[in-house]
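**Q** the sequence and its predicted three-dimensional model are supplied below.
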Amino acid sequence: MDTRNKEVEFRDYDKNPIVIKDYAFYDYMKYYTIATLIGCLFFISVVTVVNPIEPKNFRLLPFALVMFFIRRKQQKGVYFVFNDSDIKYYKEDKAYKSLKFEQIGAVAISFDPRWDRQQRISIPEMLFLSLWPLGAYVMRGMHAMIALISMIAISLFGAGILMHLKNGSFRCLGIHDRLVIYGETGDLRIINVLIYSEKEYLELKEYFMRKTHIDLDTVPRTLSVFSKKVKFRKFKF
């Protein structure tokens, strides 16, 4: 097949754009709820085996489901659209955030769900969060601290693992399943796309190769969207 025929077959992304749900508001919340409940049950089982706790101490456990129902109500019209000239994020079917190709400063594949520079955790906040395992150790012992850390890990990593195991995409994506597109703009816009399946990843990989000559297989893999692995021409975090 000659070059002209290949060009004819190229996808017109204005007429046929890539549209991806914001799965943080859709299916992902189901897996996150399951992982959180598994983590909570693990923590409870470990702690109560060593030192029984009164049932009344678990009365707040059902509130683990509250976020799920809140997100379900907010899920209408939340998606990403990849066109020939830009990338847009929609909420309630209205463009909420957009980036033109010339505004893209960096691209990474991350585990981190954050989408705004203001969500960066400060050092005092990190110190405060680190006190939770220490508090569990002081109040209940080493087993409680290990159980709490395990619960947090299950909640953080379990949702993505469950989702990709079900979709058969874990081998392709693993825990690094978020395409993070950074705008090299004054407000350092961040578009964070949760990739649901291997099919979506391959579709986005082809899109970026054609439109920006960026190979998603070679961009940095990070746990944090604010990682130093992400390099900008002009701006820094």
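**A** Received it, and whenever you're ready, just let me know what you need.

**Q** alpha carbons only for contacts and neighbour counts from here, please
**A** OK.

**Q** check which helices and strands the longest helix seen in the chain sits against.
**A** For the chain, the longest helix by residue count, based on DSSP state H, is helix 142-167. Helix 142-167 is packed against helix 27-50, helix 123-140, helix 170-173, with contacts defined by 3 or more CA pairs under 8 Å, 6 or more residues apart in numbering; DSSP states H and E.

**Q** distance to Y207 and mean neighbour count added to these, as a markdown table?
**A** Converted to a markdown table, the helices and strands packed on helix 142-167 look like this (distance: least, CA to CA, whole Å; neighbours: other CA atoms under 10 Å):
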| stretch | distance to Y207 | mean neighbour count |
| --- | --- | --- |
| helix 27-50 | 24 | 18 |
| helix 123-140 | 37 | 12 |
| helix 170-173 | 17 | 16 |
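
**Q** next, format those as TSV and append distance to D86.
**A** Below are those laid out as TSV (distance: least, CA to CA, whole Å):
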stretch	distance to D86
helix 27-50	26
helix 123-140	35
helix 170-173	25
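
**Q** out of the ones you listed, nearest to N5?
**A** Proximity to N5 (CA to CA) singles out helix 170-173 among those, at 30.5 Å.

**Q** burial check on N167, number of neighbours?
**A** By other CA atoms under 10 Å, 12 other residues sit near N167.

**Q** try it against this one:
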Amino acid sequence: MKTALITGANKSIGFETAIQLIQQGYYVYLGSRDLKKGEQAVQQLHALGLTAVEALAIDVDDKESIKEARTTVGKKTKTLDVLINNAGISGGMPQTPLETDPGIFKQVFETNYFGVISVTQAFIDLLKLAPAPRIVNVTSGLGSLTLHNDPTWKYYPYKASAYMASKAALNAYTISLAYDLRDTTFKVNSVDPGYTATDFNHHTGPGSIEDAAARVVKAAVLGPEGLTGQFFSDDNSPETGISPW
């Protein structure tokens, strides 16, 4: 059975992603900063008849927590087929470039950027042992510098300075990581789940959690012909499914 680790998966898009992966035959390590909340999420999945899952305590802001999570997973499996870096924070709104405290920038980057790097580096050894490993970095359309400089773009006014910068940085990391693993069977991509109704945005987004998770899962189960080093976004680029960086 293939295995997958999803960070920030005790609710919302991460939780639905777990559901869809389990339904496709994956065993999921459901990552949660709060283990109790993770275990509650697992109980919900069990109630749905989805049992190929277990909660995993992992705080992407805490290197010791990441190390302990890696040790725990390593005792249960020799390989990891999929890593989905889903955990993220907004940093609160509004975020103007001149008035937002630099501490907010640091906090957002710690989770959305440095957390992804730390988790990826911690689990890369298990991923390398899988025959066709996949890494999915959950980003945002707001991470596109090209679109942010286009006045005709539908989200052009949404300049959340800390959040957009963290996702742009995450996209840059995706490009670099995909290049570093270019001669392997890895597929490494950024995925924009779309403007989705979640707690993250006080349920203001028009998209459904099911559709958002399906976009993430699509990249997680890419076949050998799939692309790597891409910024997938049905929301920003419905015709091609690939967003400009």
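**A** That came in fine, so what should we check first? Predicted model only: the values in this text are computed from it and were never measured.

**Q** quick TM-score on the pair, please.
**A** The TM-score (TM-score structural alignment, normalised by the length of the first structure) is 0.27; 115 aligned residues with a CA RMSD of 6.4 Å.

**Q** quick check: angle from the longest helix of the first structure to helix 27-50?
**A** For helix 142-167 of the first structure against helix 27-50, the angle by axes from the mean of the first three to the mean of the last three CA atoms, to 10 degrees is 150 degrees.

**Q** only the buried residues of helix 142-167 of the first structure, if you could.
**A** 144-152, 154-164 (16 or more other CA atoms under 10 Å).

**Q** toward the C-terminus from the strand or helix carrying Y207 of the first structure, list the very next helix or strand.
**A** Assigned by DSSP states H and E, Y207 of the first structure belongs to helix 198-211. Next helix or strand after helix 198-211 of the first structure toward the C-terminus (DSSP H and E): strand 221-222.

**Q** what's the distance between Y79 of the first structure and Y90 of the first structure?
**A** Distance, Y79 of the first structure to Y90 of the first structure, by CA to CA, to the nearest Å: 5 Å.

**Q** check I152 of the first structure too.
**A** Separation of I152 of the first structure from Y90 of the first structure (CA to CA): 31 Å.

**Q** ok, now M145 of the first structure?
**A** Using CA to CA, M145 of the first structure is found at 41 Å from Y90 of the first structure.

**Q** follow-up on the earlier one: and Y79 and Y90 of the first structure? which has more neighbours close in?
**A** With neighbours defined as other CA under 10 Å, Y79 of the first structure and Y90 compare such that Y79 has more, 23 against 18.

**Q** apart from its neighbours in sequence, what residue is nearest the more buried one?
**A** Distance criterion CA to CA, 6 or more residues apart in numbering; nearest residue to Y79 of the first structure, sequence neighbours excluded, is K21 at 4.2 Å.

**Q** in the second structure, which spans are helices?
**A** Per DSSP H, the second structure carries helices over the ranges 12-23, 35-47, 63-76, 102-109, 115-128, 145-148, 161-180, 209-220.

**Q** the last one versus helix 12-23: what angle between them?
**A** Interaxial angle, helix 209-220 of the second structure versus helix 12-23 (the same axes, to 10 degrees): 60 degrees.

**Q** right, so of the helices and strands packed on helix 142-167 of the first structure, which gets closest to K94 of the first structure?
**A** Closest to K94 of the first structure of these, according to CA to CA: helix 27-50, at 21.1 Å.

**Q** mind giving me the packing neighbours of the closest one?
**A** helix 66-73, helix 142-167.

**Q** contacts for it?
**A** Residues from elsewhere that reach helix 27-50 of the first structure (CA atoms under 8 Å, 6 or more residues apart in numbering): 23, 53, 64-65, 68, 71, 140, 143-144, 147-148, 150-152, 154-155, 158-160, 162-163.

**Q** look up how far Y89 of the first structure lies from I146 of the first structure.
**A** Separation of I146 of the first structure from Y89 of the first structure (CA to CA) stands at 39 Å.

**Q** same question but for R171 of the first structure, I mixed them up
**A** From R171 of the first structure to Y89 of the first structure the distance is 28 Å (CA to CA).

**Q** what do you get for V138 of the first structure?
**A** Distance from V138 of the first structure to Y89 of the first structure, by CA to CA: 45 Å.

**Q** so L56 of the second structure sits against Y29, correct?
**A** Yes: with contact defined as CA atoms under 8 Å, L56 of the second structure and Y29 form a contacting pair (6.0 Å).
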